Structures are given as structure tokens and as C-alpha cells.
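**Student:** Sequence and predicted model, in that order:
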Amino acid sequence: MNAHERPGGLPDPPVTVLVVDDEELTRTGLRALLSTKPGLAVIGEATDGAEVLPLVERLRPDVVLMDVRMPDVDGIEATRRLRAALPDPPKVIVITTFENDEHVYDALRVGASGFIRKRAPSQQIAHAIRLVASGDSVLFPEAVRRLAAARPVRRDAPTGRVAALTGREIEILRLMAKGLSNQEAATALRVSLETIKTHMGNVLTKLDAGNRTQAVVMAYEAGLLSPGSNDR
């Protein structure tokens, strides 16, 4: 049985993707690249963030590959609208020209699962899509740390919710901030994968975060994680 088959020989349904970018060349290029990747299917395109919510409600994609900078409604606002309007919104990966784009950080704050550069290899983009579709996140720890270091601790940060985290939950959150996957964190702490998933579920619930990337950003903003010290 291969990686894209279910028990009984039935193929897994493809991960469906909505591509959002105001540049036609970028949309066309992404659709062409992703069409060659097994297990992925681009089911729609949008040229502006204002089109995203109606298209998502109609097409129900698993993942939205979203340009962070668009002239009318940008990727930040479009991501915010998805989370506000839908009880189970699709995962969002923002795409950007520069990984140090401050708009990327804002997109992560409102619930994007991660980000990737437009010029990343197609295999890396495909891997990122599969990763977030499976419930993980695409986190480039050094880039997020640099972006967090340029921001002051927010006065409206959820310090009360952060204070509710246990020592073990904070330890796991720090590993996530370093870019470790759930399995890598389980190996590092010598616990089961299910234990890690349980703790991360508790973290997300306590912080009211949509995914672990957003939880890491919230921890930076509340001062729980310090970008200057690398939290090692």
C-alpha cells in the first residue's frame, strides 16, 4: 500500500487547495506546479482576499495558499474573516516574496498555519500543504523569532491565558517555537506522540489559538518566549 492509499486499496482523497494571489502569473504557476504533485488538487483561484470567504464556503478546500499582500483585501484580513465566519475554517499558508515581511507575522497572529516563500521549490510548497492539511504547522523558527524580536510585547497580549499553562505545556511550546514537529518533540521529551498531541491540544484550548504557530506567536507577544534568548 502506498502513501496515498487507504486500507483496502482505495486511494486517499486529494488535499484540495485554493490559490489566492492578485498576480495571474503566480496563480498559473502555482496551479501548474501543484498539478504535478501526487495527492494534491487545486480546485479554485481567487484574485483578492475579498473573494476568499465566498469561494471557501462554496468549494470547501482543505488548504488556502494565500498571498499576504493584495491591493484590496490582503491575506491578513482574509484569514481573519475565515476564522471569524467559519467554525472549521481551512488551513491557511501565506505566501510571500520575503520571509521577513512584517505582514507575515500579522497573518500568523490571526491564525495562518505558516508561511512559505513564493520562490520556494515546488516540492517544498507541496510538502507544506500536506503538512498543514494533516494538522501540523509550517514554522520557520529563525524567521518568526526575528519578526517577534522587532515587535514590542503587546499590552493586549493574552497574559492571563498564558499564565494558565503548566510547566510541561510551556516546555512543549518552546520546542514548537524551535520548529520541532510533534514526533520530534515526543522524542526529545521521551514521551509518546499521543502525549504530545494531548498537551498541544490543551495549549491551544487555553490560549484559544487555532494552531500551534498562532500559539507560538501569542507566547512571544505575552513575553513567555523571548526571541532574544532563543529560549534554549
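**Tutor:** Now that the structure is in, tell me what you want to look at.

**Student:** For the rest of this, base every contact and every neighbour count on C-alpha atoms.
**Tutor:** Fine.

**Student:** What are the buried residues along the host helix or strand of T187?
**Tutor:** Here T187 sits within helix 182-189, counting by DSSP states H and E. For helix 182-189, burial by neighbour count (16 or more other C-alpha atoms under 10 Å) applies to 182, 185-186.

**Student:** Dump those to CSV, plus distance to I170.
**Tutor:** Below are these laid out as CSV (distance: C-alpha to C-alpha, whole Å):
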residue, distance to I170
N182, 14
A185, 12
A186, 14
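
**Student:** picking up where we left off before, and the helix holding T187, what does it pack onto?
**Tutor:** Counting contacts by 3 or more C-alpha pairs under 8 Å, 6 or more residues apart in numbering; DSSP states H and E, helix 182-189 is packed against helix 167-177, helix 193-207.

**Student:** which parts of the helix or strand harbouring Q214 are buried?
**Tutor:** Q214 is located in helix 212-221, with elements delineated by DSSP H and E. Residues of helix 212-221 classed as buried: 212-221 (neighbour count, 16+ other C-alpha under 10 Å).

**Student:** which other helices and strands contact it?
**Tutor:** Packing partners of helix 212-221 (3+ C-alpha pairs under 8 Å, 6+ apart): helix 102-109, helix 141-149, helix 167-177, helix 193-207.

**Student:** Tell me the buried residues in the last one?
**Tutor:** Applying a neighbour-count criterion of 16+ other C-alpha under 10 Å, the buried positions in helix 193-207 are 196, 199-200, 203-204, 206-207.

**Student:** let's bring in a second one:
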Amino acid sequence: MDALTCRDIAYRYAGNRVLDGISFRAPNGISIILGPNGAGKSTLLRVLATELRAAAGTIAYAGHPVATERDLRWFRSAVGYLPQRFSCMDHASVLDNVVYSAWSHGVAIRDCERAADRALDVTGLREHARTAARRLSGGMRQRMGMACAIAHAPGILLLDEPTVGIDPRQRLEIRRFLVRYAERAIVLMSTHIVDEVPTLANRVLVLDSGHMVFDGSVERFRSLGDERSYSTLWESAYIRALEGAGRA
């Protein structure tokens, strides 16, 4: 089975360590990344997307270390990335945006429209293929962003808070898509919505101040929760993880 493995990843900004010794292994399925603002979630995803270069540590995918420039190009072709804020061609159609994304990720020109059609099918946007991107609702825009991210059929999908600010029905559609896609791919998704863990996650990672304070199964994460608290079971599990209760 393919897996993404990180060992001792560190990243510095303005002399400060934003990530410090981050190590984990993410197999196929959905790994949810939790943590307070400033914990390093977005930075970790940007490092994995090769948008930022780590100061230290190693990344490997499917058993192959990403060590050389050639490795880096190969790894980039295996990654789809949707940041919190993404730009698109607002006056172009949804289809044209996804076609362009496929091309920019190395899909041959003759195959780009077919790849875009598949991505729109998977994300439930085929009937909106000719709609201008500027006319999309927030949830549909997020789905278009995901279609752009998966147009080249990546084995790793990185999502930075993809369900923030959208209504429950659209969030449900995105969840359905993610569960289907994760059947054959590695999905790493950051979120502040702790209750997404039981509906989506196969694995939970919790960051705090640039450190990994929890890495384990949903069952182990759940065991930290306390139903007698004033928070939900999952919220209390998250709080206890931040307090260090989940450390090995």
C-alpha cells in the first residue's frame, strides 16, 4: 500500500521554528490534521505540497525518498493541493479552469479535457461545466478547487480547511467526495471542525506550536474524550490531546 512518510520535518520562518521534528506516516485514507491557529497546519501542508522547502527532515512516498530534483518533480506530479485561499480564472468556465489545472500539472494537452471531465464527474460539477467560475457559490467554488486539485489523478491530496465557511448541505457533498477519493489515495486535510473526525477520518494528527502532540487512530483519539465535560466527546478528546494526554 502507498504511504506518505515524514521524518523530523522542520521549518523556520524569520528565525523561528514553525515546525519542529514532525514525523508521521499517512496511508491511503483520510488523515485529519487538527490544531489551534498558528499550530503549523497550513505550513505543514505547504511543505508537503513543495511550496515551502523544509529546513530539515525527509519525505518519502510509496517507499521512495524525495531526495533529488528528479525525485521532487516526480513527487509533485503525485500531489494535488487545495490551499485555504486559491485563485482561479473568474471569467473562465469551470471546465476551462480544470482543464488548465490538468495541463499545468503535466497532463498531455490532448488528454486535458478528458481528465477535467473525470474530475468534474467525481466532484459532482459536470452540469456546471460551462458556468463561469465567478458565478459559483462558496461550496461549489470549493468543489471546483478540488476538481482542479485532482485533475491529474494525484495519489496524495492535500486540503487546507476545505469545508470552512460553507453550509451543511455543501459540506456533506464535499465529505462524500472525500470518502470516495480516499478509497484509492492519501488525503491529508486540516480543519478546525473537530466533529469532522468521526464522519471522515481514518487517522488523526494534532499539532500545537509546531509540534506533533497526537498521532493515532480515530479509536485512540476518541478514547481521550470525556462525555461528562461541557464539550462534545470529540472536542474534549482534542483538548486533552493538546494537553498532552495522547503522547506515547
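**Tutor:** Here it is on my side, so go on. Everything numeric here is computed off the predicted structure, so don't read it as measured data.

**Student:** what TM-score do we get after superposing?
**Tutor:** Put the two chains on top of each other and the TM-score (TM-score structural alignment, normalised by the length of the first structure) is 0.32; 119 aligned residues with a C-alpha RMSD of 5.3 Å.

**Student:** Just the terminal-to-terminal distance for stretch 82-91 of the first structure.
**Tutor:** Here the two ends of stretch 82-91 of the first structure are set 10 Å apart, with distance taken as C-alpha to C-alpha, to the nearest Å.

**Student:** Was I right to think L19 of the second structure contacts D208?
**Tutor:** No: between L19 of the second structure and D208 there is no contact under C-alpha atoms under 8 Å: 9.4 Å.

**Student:** Neighbour count: the two, which is higher?
**Tutor:** Between L19 of the second structure and D208, counting by other C-alpha atoms under 10 Å, L19 is the more crowded of the two (27 against 21).

**Student:** which secondary structure elements does the one helix or strand the more buried one maps to contact?
**Tutor:** Per DSSP H and E, L19 of the second structure falls inside strand 16-27. Judged by 3+ C-alpha pairs under 8 Å, 6+ apart, strand 16-27 of the second structure is in contact with strand 3-13, helix 41-48, strand 186-190, strand 211-217.

**Student:** Save those as TSV, and put in mean neighbour count and distance to R175 of the second structure too.
**Tutor:** Below are these laid out as TSV (neighbours: other C-alpha atoms under 10 Å; distance: least, C-alpha to C-alpha, whole Å):
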stretch	mean neighbour count	distance to R175 of the second structure
strand 3-13	18	21
helix 41-48	22	19
strand 186-190	26	11
strand 211-217	21	19
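
**Student:** Can you say which of the ones you listed is nearest to L158 of the second structure?
**Tutor:** Using C-alpha to C-alpha as the measure, strand 186-190 is the one of those that comes nearest L158 of the second structure, at 5.0 Å.

**Student:** all strands of the second structure, in order?
**Tutor:** For the second structure, the strands defined by DSSP state E cover 3-13, 16-27, 29-34, 56-61, 64-65, 79-82, 156-160, 186-190, 203-208, 211-217.

**Student:** A149 of the second structure: which of the ones you listed is closest?
**Tutor:** Closest approach to A149 of the second structure among the strands of the second structure (C-alpha to C-alpha): strand 79-82, 4.6 Å.

**Student:** one step back: any chance of the helices and strands packed on helix 182-189 of the first structure in TSV, with distance to V144 of the first structure too?
**Tutor:** Shown next, in TSV, are these (distance: least, C-alpha to C-alpha, whole Å):
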stretch	distance to V144 of the first structure
helix 167-177	8
helix 193-207	19
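
**Student:** Tell me which of those approaches A85 of the first structure most closely.
**Tutor:** The closest approach between A85 of the first structure and any of these, judged by C-alpha to C-alpha, belongs to helix 193-207 at 18.8 Å.

**Student:** for the closest one, packing partners?
**Tutor:** Contacts defined by 3+ C-alpha pairs under 8 Å, 6+ apart place helix 193-207 of the first structure against helix 159-163, helix 167-177, helix 182-189, helix 212-221.

**Student:** make it 7 Å
**Tutor:** If contacts are counted by 3 or more C-alpha pairs under 7 Å, 6 or more residues apart in numbering; DSSP states H and E, helix 193-207 of the first structure sits against helix 159-163, helix 182-189, helix 212-221.

**Student:** nearest to L65 of the first structure, of those helices?
**Tutor:** Each of those was scored for nearness to L65 of the first structure using C-alpha to C-alpha, and the closest is helix 212-221 (16.0 Å).

**Student:** quick check: angle from that closest one to helix 102-109?
**Tutor:** Helix 212-221 of the first structure runs at 110 degrees relative to helix 102-109, counting by axes from the mean of the first three to the mean of the last three C-alpha atoms, to 10 degrees.
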